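Peer 1: Mind looking at a prediction? Sequence and model below.
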Amino acid sequence: MTTLALAGLGWAMRAVWQIRLATAGEPASGLPDQGEGNHRPLTSLEDSYHLVSSASGFAAAVCAIAFLVWMGRVRHNGRELSGARPRYAGLWVYLGWVVPVVNFWFPRGIIADAYRSSAPGEPLPLSLNVWWGMWLISMLTGVGLTYADSTDEIIARAYTDVWQLLASDAAVIAAAVAGIFLVRAVTAVQERRMN
C-alpha cells in the first residue's frame, strides 16, 4: 500500500509541475527539443520537471514490483484457501501486463479470481473495478504510465495541451488510490479466512 501511495504522490507532483510549466508558458527560446538533434539548455523549471519525472518513474517501478509480488501472493493464497486450481496460470501474473490484448483483462481477472477463491459468494470489492477502470483510462490515453514520449516531449505538451496530461495524471492517481483500497480489501478477506 505504501508503494501505491508513493506512486500516486509521484504522479501528483508531476501534475503540479505540468501546471507550473503551462502557467509559465513556453520560453522565448522555444521548446527544449528544437528538432534535428538540437536541444537548448533547460530552464530551471524544466530541469526540476526532469527530476520530478525521474523520481515518479522510480516510485512507479518500485510500486509495480511490489504489486506483482502481492498479486502472486494473493493468487497463491486463493488457491490454498479454496483448494481449487486458479483460472489463470501463475505466469500470467507477470505476462498479463505486457501481452497485447490480454493485458486489458487478465490482471483484473487474476485478482478477481483470487478474491472469489478466498471469499466464495461475496461480491467483488468496488475498488477492483474502479482501480481497473482508472488503470485502463490511463493506459488508453497514451500519456499515462505507458506513454512513449520523452520528458522533453512531455514538457512541450505541457506548454500546449496540459489538459491531456492532467486527465491522464488524474486517472493514474485515482488508480493508485483505488489500488490501496483494493489491496486492503483482498488482503483483509484472505487474512480473515486464514484465521
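Peer 2: Noted; the coordinates are in hand.

Peer 1: C-alpha from now on. contacts and neighbour counts both.
Peer 2: Will do.

Peer 1: and the host helix or strand of Ile65, what does it pack onto?
Peer 2: Element membership for Ile65, per DSSP states H and E: helix 44-82. Using 3 or more C-alpha pairs under 8 Å, 6 or more residues apart in numbering; DSSP states H and E, the elements in contact with helix 44-82 are helix 2-24, helix 92-95, helix 106-118, helix 151-160, helix 162-194.

Peer 1: Give the buried residues for the longest one.
Peer 2: Within helix 162-194, the residues that qualify as buried are 162, 164-183, 185-187, 190, counting by 16 or more other C-alpha atoms under 10 Å.

Peer 1: Next: stretch 63-83.
Peer 2: Buried positions in stretch 63-83, judged by neighbour count with 16+ other C-alpha under 10 Å: 63, 66-67, 70-72, 74-75, 77-81.

Peer 1: Turn the helices and strands packed on helix 44-82 into JSON lines, including distance to Trp131.
Peer 2: Below are these laid out as JSON lines (distance: least, C-alpha to C-alpha, whole Å):
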{"stretch": "helix 2-24", "distance to Trp131": "11"}
{"stretch": "helix 92-95", "distance to Trp131": "17"}
{"stretch": "helix 106-118", "distance to Trp131": "9"}
{"stretch": "helix 151-160", "distance to Trp131": "25"}
{"stretch": "helix 162-194", "distance to Trp131": "5"}
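
Peer 1: try it against this one:
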Amino acid sequence: MSHDPFAPPAGPVVPAPPAPVHHTYGAPLYSLPPLRSTAGLGTAAIVLACVWSAVQVLKLALAPAAADALREAAAAGYGAYDSAFTGYDLAAILSFAVQLATYIVTCLWLYTSRSTAVAATPGLVHQRSKVWAWLGWWVPIVSLWFPYQVVRDIRRATATGPVSGIGGWWAAWLVFVTLSNTAGRMTSRTTAEATATAAEALVFVELAATVGMVVALVLWIRMVRDVSRSQAERIAAARQEHRS
C-alpha cells in the first residue's frame, strides 16, 4: 500500500482546548476579579451622602434670605448675578465641594462592588460596563438611567433577599438633581424680571429638592448596607470554603 503524503501523522489525537466561557463584555471566567470587601468604601459613601444632605438642608434654611436678596436686586433693576452674596451662596459652594468628594468615594465603591459582584455571580449579565460606574453620573442624557442600571445589577448579583426600593431611590434622586439644577439657574438670572420670578419660587424649589434628597438618602443607605453586607457574607463563605 502506497503512503499518502497528505495523511496526518500517526499518534494520539489531542483535542483542542475548550473556548473560555464568557460573561458580560467578554471577560473569561478564569480572569474574574477577586472578591474584595466594600464595607469601608460603603461606610464612607454613606457618611458623605449624609454630609451632602445636611448641606442641602442648610441651603434650604438660608433660601429665604437669598430670596430677599433677589427681591432687592429685582427692585433695583438688575439681575440675580449682581445681587448680594449671601450665606445661601456660600452653602452652594460648600455643597459643590462635598458633592465632588461624594462622587469620588461613591464611584470607587460602585466600581469595587461591581467587580466583586461579577466574581460572586459570573453568570449574571450587567447591562453596563464597569466604566459607567464613573461616567454614568455626568454624561448627558444617559445619566438619566445608566447609574440606576449599574446599581440595580450590582444589587441583583449580591443581594441575599428581595431587591426593592431601587426605583423609588432613583426617582427621588432625579427629583433632587432636577430641582437643584433649577435653583442654580434661578440664582444666576441676568434680568430683573427673571430675578423677581426666581425670588418667589426659590424657597419652594429648594424645599422640594431637599425632600427628594432626604428620601433618596434613606433608600440609598439601605441599599449600600444591603450590598456591603451581602458581599461580606459571600467573601466569608468563599474563605471558609477555601480553608476546608
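Peer 2: Thanks, I have it. Note that the coordinates shown come from a computational prediction; the quantities given were computed from them, not determined experimentally.

Peer 1: still on that earlier bit, with respect to Ile155 of structure 1, which of the buried residues of stretch 63-83 of structure 1 is nearest?
Peer 2: The closest of these to Ile155 of structure 1 turns out to be Cys63 (C-alpha to C-alpha; 24.2 Å).

Peer 1: For the spatially most central residue of structure 2, give me its contacts.
Peer 2: What sits nearest the mean C-alpha location of structure 2, by C-alpha atoms, centre = their mean, is Pro147, with 5.3 Å. For Pro147 of structure 2, the contact set (C-alpha atoms under 8 Å, 6 or more residues apart in numbering) comprises 132-133, 136-137.

Peer 1: how does it look with 6 Å?
Peer 2: Residues counted as contacts of Pro147 of structure 2 (C-alpha atoms under 6 Å, 6 or more residues apart in numbering) are Gly136.

Peer 1: and it, what pairs with it in structure 1?
Peer 2: Matched to structure 1 by TM-score structural alignment, Pro147 of structure 2 sits across from Pro107.

Peer 1: and what of Val215 of structure 2?
Peer 2: Under the alignment (TM-score structural alignment), Val215 of structure 2 pairs with Ala174 in structure 1.

Peer 1: count of residues packed around the closest residue in space to its match that isn't next to it in sequence?
Peer 2: Of all residues not flanking Ala174 of structure 1 in the chain, Met134 sits nearest, at 6.3 Å (C-alpha to C-alpha, 6 or more residues apart in numbering). Other residues within reach of Met134 of structure 1, judged by other C-alpha atoms under 10 Å, total 22.

Peer 1: Equivalent analysis for Leu95 of structure 1, please.
Peer 2: By the criterion of other C-alpha under 10 Å, Leu95 of structure 1 has 14 neighbours.

Peer 1: Give the aligned equivalent of it in structure 2.
Peer 2: In structure 2, Leu95 of structure 1 lands on Leu135 (TM-score structural alignment).

Peer 1: before we move on, the earlier item: tabulate the buried residues of stretch 63-83 of structure 1 (JSON lines), appending distance to Tyr147 of structure 1.
Peer 2: Below are the buried residues of stretch 63-83 of structure 1 laid out as JSON lines (distance: C-alpha to C-alpha, whole Å):
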{"residue": "Cys63", "distance to Tyr147 of structure 1": "17"}
{"residue": "Ala66", "distance to Tyr147 of structure 1": "21"}
{"residue": "Phe67", "distance to Tyr147 of structure 1": "20"}
{"residue": "Trp70", "distance to Tyr147 of structure 1": "25"}
{"residue": "Met71", "distance to Tyr147 of structure 1": "24"}
{"residue": "Gly72", "distance to Tyr147 of structure 1": "26"}
{"residue": "Val74", "distance to Tyr147 of structure 1": "29"}
{"residue": "Arg75", "distance to Tyr147 of structure 1": "29"}
{"residue": "Asn77", "distance to Tyr147 of structure 1": "34"}
{"residue": "Gly78", "distance to Tyr147 of structure 1": "33"}
{"residue": "Arg79", "distance to Tyr147 of structure 1": "35"}
{"residue": "Glu80", "distance to Tyr147 of structure 1": "38"}
{"residue": "Leu81", "distance to Tyr147 of structure 1": "38"}
